[in-house]
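> Below: sequence and its predicted model.
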Amino acid sequence: MRRPSVRLLLALAAALPFAVSAATLKVGDQQLQTRGILEASGQLKDVPYTIEWFNFPAAQPLGEALNAGAIDVGGLGDAPLIFAYAAGAKIRAVSATRSIPLDLAVVVPDHSPIGNAADLKGKRIATTRGSIGHYLAIATLERANLKQTDVTWAFMQPADARAALASGSVDAWSTWDPYVALSEARDHSRSVANGIGLSSGLSFEAATDEAIRDKRAELADFLRRVAAGQRWALDHPDEVAAIQSRVTGLPADVLKTVYQRAQLHPVPIDNALIAEQQHTADLYLRADVIKTHLDVTPSFDKQFSSSAP
């Protein structure tokens, strides 16, 4: 006789009226930023379910993991959410945060002759395809009246992009924190453009449709803890930086810069926010990154917005 699968057994257990939940919430993180905030703020104490963490270097592979159902929920920026949704990912944003977009920048070596966005013409730009860095580069070129064909794109993950910039195989790197802060502090890079006036500063926790349906209570509780941790972190950058430094190995001074300048805080998912996300999607369409018009409204689920304290 064929043995029942673990998934089936868990489903049957969940259906019993007095069964104790044995749910595991699989959480995707980038550079352990969410986990660092939760640990520092004490929000990982007395969690009534298991959290299994998966760390990713950037939003693109995290979005792919969501799309594959390998994780239930994960944090990613506004542009990567659009990129994943346009690719057919069955995911929806279930909570939102906003930061000051100084945490996005196009950086160049200190000795580079590039002084502003117009100087990027004819240059080679490294970024991660579909990332907020990719979005920033496109928006920066557009504001400088440059076309995408005026530059050469080098799509790669952050570690490879940092090495490429250091070796001179690319002229500029469009990226996000903690990579911006790390490049500035350790590689003596400088910014020639940032996200002010170009980026909404929005980022999201996105969950799979399956997790929203089957792990609603765990997801709501997790999102409450994340929002509480983010609010706590606004006034405790030293503590968050120290904890995350121990977890990630990144320098504490760099991480403190990240938190102080971003001022990351939770915001409700409302119609105005969705309109901002639509603006971002429309830029991707103009840039031919996505091929057809995308209505972003179905990529949001507002039911968890009241979960934030």
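Alright, I've got the coordinates.

> use CA for all of it now, contacts and neighbours both
Will do.

> Tell me how far the closest residue to Thr24 other than its chain neighbours lies from Lys215.
Counting by Cα to Cα, 6 or more residues apart in numbering, Thr50 is the residue found nearest to Thr24 once chain neighbours are left out, at 4.6 Å. Distance of Thr50 to Lys215, given as Cα to Cα, to the nearest Å: 12 Å.

> before we move on, back to that, okay but the residue nearest to Thr24 is in contact with Leu44, surely?
No - applying Cα atoms under 8 Å as the test, Thr50 and Leu44 come out as separate, 10.2 Å apart.

> this is the other structure I want to compare:
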Amino acid sequence: MSINDISHRFKLSRLGLWRGFQRRSIKAFALLFSLGLSLSFAIAACSPTPETANSTPAQTLRIGYQKSSTALNLLKSKGDLEKRLAPQNVSVEWNEFAAGPQMLEALNVGSIDFAYTGETPPVFAQAAGAPLVYVAYEPLGGAAEAILVRKDSPIQRVADLKGKKVALNRGSNVHYLLVRALESAGLQYSDIEPAFLPPGDARPAFEQGSVDAWVIWDPFQAAAETAMGARILVDGQGLVENRGFFLTTQNFSQQQPQLLQTLLEELQTVSEWAKNNPQNVARFLEAELGIALPALELAEKRRGYGVLPLSDEVVAGQQKIADTFLSLGLIPQPIAVKSAVAKP
């Protein structure tokens, strides 16, 4: 092979390498350009436009509720509160809890702004130093909570509970019912063995006989009556008032009085609707709670509705609960319920 042939082949080889380099460079540039363009689109999508910036809620109202807290559950479903607050640039966040004590713990740590519980959770929370404030109450009524026994139980009266294991949700409204029922039968709280269980755990324990009695509220009470024939040993009538309470924090009540008032007005509206439409409420709760319609219809017949201001009588009733729990060693220090009532 001549020198000219070698030189010619070298030129061709070098030309091929250059063209390959050109092709690879173009592909790399195209890839980098594509990635850069995608990144630009992503950044643009995440960056608020003037329209979206203006529509972003300036404030969020965080509400705690239980599925069994009917008024709040209905308000959540209807969406009327969201519609009313939208022009004020306020959104609503709903947070579900298993029971009142857990909800008030969330209120205490600042996870929610508004809560609804039975009578006793606020007493325990205030005794623990929570900065809660009572803003209104709901007159549920004594028939909406009871001490249940199985239909074949030999227990016939409250006095028969002596030495027996009784399930209840610690710190809930039925805690006070149990204390009052035992007192009325000449027993002390120490005469029974409390088994602190939330409703979801108490029901199977009750059915299987792991506990002798169950202190519970509607609609779980009505579900046990209709589904398994549970028998009411005693309900709260004549023993307790069984009120529900709407609560917030001291800071929220002072800083957002108008927002709080709007919420209470919407709750009153939905409560009036529920009071006048028990069958519709029962059908709504059937889907929400997974409880059979007959149980919910029974529960609706014996409960009260309303969003009422706290009177001296209501405050005195809460104080009596607090004093009773203090005497039993259930709370660590005395409290003045009046100091936790929102100023009108």
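That came through fine. Keep in mind that this is a model prediction, so the values were computed, not measured.

> TM-score for these two?
Here the TM-score for the pair of chains, by TM-score structural alignment, normalised by the length of the first structure, is 0.86; 286 aligned residues with a Cα RMSD of 2.0 Å.

> quick one on the thing from earlier: intersection of neighbour lists for Thr50 and Lys215 of the first structure?
Ala23, Leu25 (Cα atoms under 8 Å, 6 or more residues apart in numbering).

> So for Thr50 and Leu44 of the first structure, which sits in the more crowded spot?
Legend: neighbour count by other Cα atoms under 10 Å for Thr50 of the first structure and Leu44, higher for Leu44 (17 against 13).

> does that one count as helix, strand or coil?
At Leu44 of the first structure the chain is in coil, as set by DSSP: H, G, I helix; E, B strand; the rest coil.

> OK, contacts around it?
Shown in contact with Leu44 of the first structure (Cα under 8 Å, 6+ apart): Leu38, Arg225.

> Test my guess that Val94 of the first structure contacts Pro298.
No - checked against Cα under 8 Å, the pair Val94 of the first structure and Pro298 is beyond contact range at 11.4 Å.

> Looking at these two, which is more packed in?
In this comparison of Val94 of the first structure against Pro298, neighbours counted by other Cα under 10 Å, the higher total goes to Val94 at 25 against 12.

> Doesn't the more buried one lie inside a helix?
No - the assignment for Val94 of the first structure, made by three-state DSSP, is strand rather than a helix.

> Give the equivalent position in the second structure for it.
Aligned by TM-score structural alignment, Val94 of the first structure pairs with Val135 of the second structure.

> now Asp209 of the first structure
In the second structure, Asp209 of the first structure lands on Gln250 (TM-score structural alignment).

> Near that match, how many other residues are there?
Neighbours of Gln250 of the second structure (other Cα under 10 Å): 17.

> next one: Asp113 of the second structure
The burial count for Asp113 of the second structure: 23, using other Cα under 10 Å.

> residue in the first structure matching it?
In the first structure, Asp113 of the second structure lands on Asp72 (TM-score structural alignment).

> just Asp212 of the second structure next, same as before
Asp212 of the second structure maps onto Asp171 in the first structure, by TM-score structural alignment.

> For that match, give its distance to Tyr179 of the first structure.
16 Å.

> ok, now Thr97 of the first structure?
Distance from Thr97 of the first structure to Tyr179 of the first structure, by Cα to Cα: 19 Å.
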